[in-house]
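A.B. asks: build me a structure from this.
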Amino acid sequence: MHLSSGAIILERFMVHVAKVVALAGFVAFSNVAQADGTLSDLLEPIRAQYQLPALGAAIVKDGKIVAQGAVGVRVLGMDIPVTQDDRFHLGSDGKAMTATLAGMLIDEGKLRWDSTIGEVLGPVVPDLKPKFAAITLEQLLSHTSGIPSDTEDIMKLYFSSDAFDYTLTAYRLRMISEWNAAHDLSVPSGSAFQYSNLGYAIVGSMIEQASGKPWEVLITTRIFEPLGLKSAGLGPQATFGKYDAAVGHSVDADGKVTPRPWGLSADGPAVVGPAGIAHMNVADFATWAGWNAGEGKRGPALVKPETLKRLHQAHIKTEIPHPKPGTPKSGSYACGWGLSHFDWTDKPVLVHTGSNSMNLAMIVVDVEHDTGIVAVTNFPGEKADAALLAVSKALYTQYVKAGPAP
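C.D. replies: From the prediction side, this is the model:
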């Protein structure tokens, strides 16, 4: 989610694919990685051109990380270099993790794709309106439920002072109840797609009700730990009182940049954690990408193969009414994943971007070539978008289209 002068700037689920101007001093695609597999020579010119504090990336092929790197500083104005072990915030790239948790419970018979809000949450959220109660899990996962993108009313629920009187699990239910009581569903003409963080918070509640465990416990014990994502955590990426990770930065309307290392201002509200508040280093992020690229066949077997395929398949076309120059007018959305056909890919690939308005992360997964690419920065905005796209294009062109240099 993004906040600007009290208004919401919607988090984009797909990156802008405008053509990137060739970078001065840009490393040739045949030599993007150094002999030791690090990416400093690729990353540093891009970081400098787009004036980012830090920039990191990794690429995984056939389940093995073949190159990774991180350059720049943890905090603007401080001479604290980032390392490959630094944690970066993933934002809504975590939606695919929540969707995978839902898939696990489907495989276990505790949820179904067509389980409704009313079936699962009706016993604990009274007086659900019929249309709201009829929303299915699959509709929530694919942003086709009729629940809107973040509005002023939704944001008031996220940031309500009442939240301090409840556990996260209990406040999610209260938030759902209050929104249901005060609003009706509205599906826009032309497409049912509405990117909804609240929708994923509801998925989190359905997961909690079906499993009997908090979402925060489940993502840790059933995603992070089985995959060996040792750097993974939730919330702000730096330890309170320390600059031990790539710290996020906010930019106000006048262009003033403020580091946001700790506390409530360093991340979105925890109640919408299922929509994306995870952080981890580039190697762990790449491991997650590689597991998806390999369709789970190398293990661990988090979900059945057919379940993962359904999470990855397109569910809804996503029309963009007024796209920027070079940006496609349409794409599609799966469950926690967008699908986009870039000018440097042969066909649509799984992709997502995530931001809490202080960081930006991008993941690209090509199942056909068993390849995953992740790119991250501790800065928001269009410059960050362009930088991550340039990194992803260079890595994909080298390792998928050209093949790694000998």
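A.B. asks: contacts, neighbours, all on C-alpha from now
C.D. replies: OK.
A.B. asks: Ala283: neighbour count?
C.D. replies: Using other Cα atoms under 10 Å, Ala283 has 26 neighbouring residues.
A.B. asks: that one contacts Gln68, correct?
C.D. replies: Yes. The pair Ala283 / Gln68 is scored as a contact, 7.1 Å apart, by Cα atoms under 8 Å.
A.B. asks: which residues are in contact with both of these two?
C.D. replies: Counting by Cα atoms under 8 Å, 6 or more residues apart in numbering, the residues touching both Ala283 and Gln68 are 58, 84.
A.B. asks: next one: Val124 from Thr318, what distance?
C.D. replies: Distance from Val124 to Thr318, counting by Cα to Cα, to the nearest Å: 33 Å.
A.B. asks: and the two? Which one has more around it.
C.D. replies: A direct count of neighbours by other Cα under 10 Å for Val124 and Thr318 places Thr318 higher, at 20 against 13.
A.B. asks: all strands of the stretch 301-406 of the chain, in order?
C.D. replies: If DSSP state E, counting those that start in this stretch is used as the criterion, the strands of the stretch 301-406 of the chain fall at 316-319, 330-333, 338-340, 349-354, 360-366, 371-377.
A.B. asks: what is the distance between the second one and the centre of its chain?
C.D. replies: On the basis of Cα atoms, centre = their mean, to the nearest Å, the separation between the geometric centre of strand 330-333 and that of its chain is 16 Å.
A.B. asks: same for that strand, what does it pack against?
C.D. replies: The elements that strand 330-333 packs onto, with contact taken as 3 or more Cα pairs under 8 Å, 6 or more residues apart in numbering; DSSP states H and E, are strand 316-319, strand 338-340.
A.B. asks: what's next to that strand, contact-wise?
C.D. replies: Strand 330-333 has contacts (Cα under 8 Å, 6+ apart) with 142, 313-320, 338-341.
A.B. asks: of the residues you listed, buried ones?
C.D. replies: Neighbour-count burial (16 or more other Cα atoms under 10 Å) applied to the contacts of strand 330-333 gives 142, 313-319, 338-341.
A.B. asks: count of residues packed around Thr258?
C.D. replies: 14.
A.B. asks: now the other sequence, so there's something to compare against:
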Amino acid sequence: MKPALVLLLALLLPVVGSAAAPAGPDPQAIDATVRQVIARYRLPGIAVGVIEDGRVVFARGYGETVHGSGDPVTDKTLFKIASNSKAMTAAVLARLVQQGKLQWDDPVVKHLPAFAMHDPWVTAHMTVSDLLVHNSGLPEGGGDLMLWPEPNLFTRDDIVRGLRHIRPAYGFRAGYAYDNLLYVVAGQVAAAAGGASYEELVRRELFAPLGLSGCRLGEFALKDAGSVAQPHGRDGDQVVRTRGDADIIPAIASAPAGGIRCTLDDMLIWANSWLAPTAAQEAWLGEAQRAEMWKARTPMPISRLKRQWDDTHYYAYAYGFRLADVDGEWTVSHTGTLGGMYSMMMLLPDRRSGFVFMINGDGGSARTVLGTALLKLFTAPGKSLGVDGYADVLATPPPAAAPKAALPDIARRQPVSASELREWLGVWRDPWFGEVRICAVGEAVEWRAAKSPKMHGRIGRLDGRHLLVWDDEAVDEDAWLAFSREGGKARLRMAKFNPDGDFSSDYEDLAFVRERGCE
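C.D. replies: Predicted structure coming up:
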């Protein structure tokens, strides 16, 4: 961390901790805020819990696990918590440090000899700590196509081997870019140091001692899990179930980065173990490792809205948590986003207060609005814009923003025949993503990934460019394809159809070379 940031935080934290805090919100205000958000964004279901001075004062489910089913969301409903899993992974590592089985400054290669980054110097110097704080040099979301769409056939060992082929976007420890793959590596480090699989370690070191009896990871049967929220999206104005669970939920490689599921009851226990730990919880993770977990590591950019709405002056990433000042108060938080599910955990440690909520619908803006409106009930109720006020700001582009170019109409695309693409048919390979087949299927041409079974689609032509449109709704972003010949080899590069699309669709990091024909 830069010395200037350390000094800034040292100066700021005592100030925000000493500010006189207004009283927390009453249950009626919380309920009214949640209901406004549900109505504004037509959410299928949500579970919300609030802690005040170490006590749960509000815990309620709204809506349905599946839209139109009549099955209610309750505090016992299981949700995907997505990237809120990261703090749990970091806590497992903290437990292993407390037990003397590893150190934060251990080189990763000490525990995983096969680990390598693109630069050999970075490989030798990357520590366990570096895996958790998004300053590795990897591009934002680099390699996420090995994690999602899920389930797929990539293993955690595939991810460890694939990292060396992903080119850095900035210097090691010289910036911030959110990544997921290194949390998967962190899970492998934990497994190596702890002598058990990541899944077993989480159950042994986290779920069991904290009593998180409803949380799940790894393979399990849907029928044995009780109430389970299913993800939803939008089809025009309609709320529709999407990417629903199969009867058997498979183990997934992405679990250390975003694959844990928990109920609201579990998440409130988890949150309160940080806000007002019992004697048993303090023994579970002592003061030294709690301090390590919440130490600012990587400065993060502060958005215009965070400055405007929250008067935020510092923003930094810790071990699986984000730290910020909001209205003169210290906050510790994280969010989760995963294919039709959104979550947030927000803690105000000096108050021993906070809240958790989980949404099973298309809720990106809803999460921002609800998180801000609930936080303001604690920190600055008199300054709150209210649900509609925050929602209206989000829906209105800033005055200085350049208008975005309209995306081409995909419906205008024309099919491409196998004879037209004859020159480019064959089996292609990217160093980390592996093989794809671009081959004739009848008169059409199909793109199909070997290790990501959901990634298959037909190639068409739109505005003079080749466009890949996926068959499976689980694949988020369609892709432009650019074929070329360089150095005597046929090459393929890809780019998101929507340049503002989700960063985990990291097509731009792929570099395919054709290896052989389709037969």
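A.B. asks: what's the TM-score here?
C.D. replies: The TM-score (TM-score structural alignment, normalised by the length of structure 1) is 0.76; 357 aligned residues with a Cα RMSD of 3.7 Å.
A.B. asks: looking at the helices and strands packed on strand 330-333 of structure 1, which is nearest to Leu101 of structure 1?
C.D. replies: Closest to Leu101 of structure 1 of those is strand 338-340 (Cα to Cα; 17.8 Å).
A.B. asks: for the most centrally placed residue in structure 1, give its distance to Ile363 of structure 1.
C.D. replies: Geometric centre of structure 1, nearest residue: Asp93, 1.2 Å, by Cα atoms, centre = their mean. Remark: distance between Asp93 of structure 1 and Ile363 of structure 1 (Cα to Cα) = 7 Å.
A.B. asks: which residues do the two both contact?
C.D. replies: Residues touching both Asp93 of structure 1 and Ile363 by Cα under 8 Å, 6+ apart: 352-353.
A.B. asks: what lines up with Arg156 of structure 2 in structure 1?
C.D. replies: Correspondence of Arg156 of structure 2 to structure 1, assessed by TM-score structural alignment: Arg172.
A.B. asks: so that match belongs to a strand, correct?
C.D. replies: No. Using DSSP: H, G, I helix; E, B strand; the rest coil, the assignment for Arg172 of structure 1 is helix, not a strand.
A.B. asks: and it, what does it touch?
C.D. replies: Counting by Cα under 8 Å, 6+ apart, Arg172 of structure 1 makes contact with 201-202, 205, 271-272.
A.B. asks: hmm, try it at 10 Å
C.D. replies: 157-158, 163, 166, 178, 198, 201-202, 204-205, 270-272 (Cα atoms under 10 Å, 6 or more residues apart in numbering).
A.B. asks: quick one, helices of structure 1?
C.D. replies: 40-49, 95-107, 117-121, 130-133, 137-141, 152-158, 168-182, 197-211, 215-219, 225-227, 282-293, 305-312, 382-396 (DSSP state H).
A.B. asks: can I get these in JSON lines with distance to Ile373 of structure 1?
C.D. replies: Formatted as JSON lines, the helices of structure 1 follow (distance: least, Cα to Cα, whole Å):
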{"stretch": "helix 40-49", "distance to Ile373 of structure 1": "14"}
{"stretch": "helix 95-107", "distance to Ile373 of structure 1": "15"}
{"stretch": "helix 117-121", "distance to Ile373 of structure 1": "35"}
{"stretch": "helix 130-133", "distance to Ile373 of structure 1": "37"}
{"stretch": "helix 137-141", "distance to Ile373 of structure 1": "23"}
{"stretch": "helix 152-158", "distance to Ile373 of structure 1": "32"}
{"stretch": "helix 168-182", "distance to Ile373 of structure 1": "32"}
{"stretch": "helix 197-211", "distance to Ile373 of structure 1": "24"}
{"stretch": "helix 215-219", "distance to Ile373 of structure 1": "22"}
{"stretch": "helix 225-227", "distance to Ile373 of structure 1": "17"}
{"stretch": "helix 282-293", "distance to Ile373 of structure 1": "7"}
{"stretch": "helix 305-312", "distance to Ile373 of structure 1": "16"}
{"stretch": "helix 382-396", "distance to Ile373 of structure 1": "6"}
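A.B. asks: now for those helices, which one comes closest to Lys61 of structure 1?
C.D. replies: Nearest to Lys61 of structure 1, of all the helices of structure 1, is helix 282-293, at 6.9 Å by Cα to Cα.
A.B. asks: ok, the alignment partner in structure 2 of Ser340 of structure 1 to Pro299 of structure 2 distance?
C.D. replies: Residue pairing (TM-score structural alignment): Ser340 of structure 1 is matched to Ala324 of structure 2. Separation of Ala324 of structure 2 from Pro299 of structure 2 (Cα to Cα) stands at 10 Å.
A.B. asks: again, but for Leu348 of structure 2
C.D. replies: Taking Cα to Cα as the measure, Leu348 of structure 2 falls 20 Å from Pro299 of structure 2.
A.B. asks: before we move on, what about Thr65 of structure 2?
C.D. replies: 37 Å.
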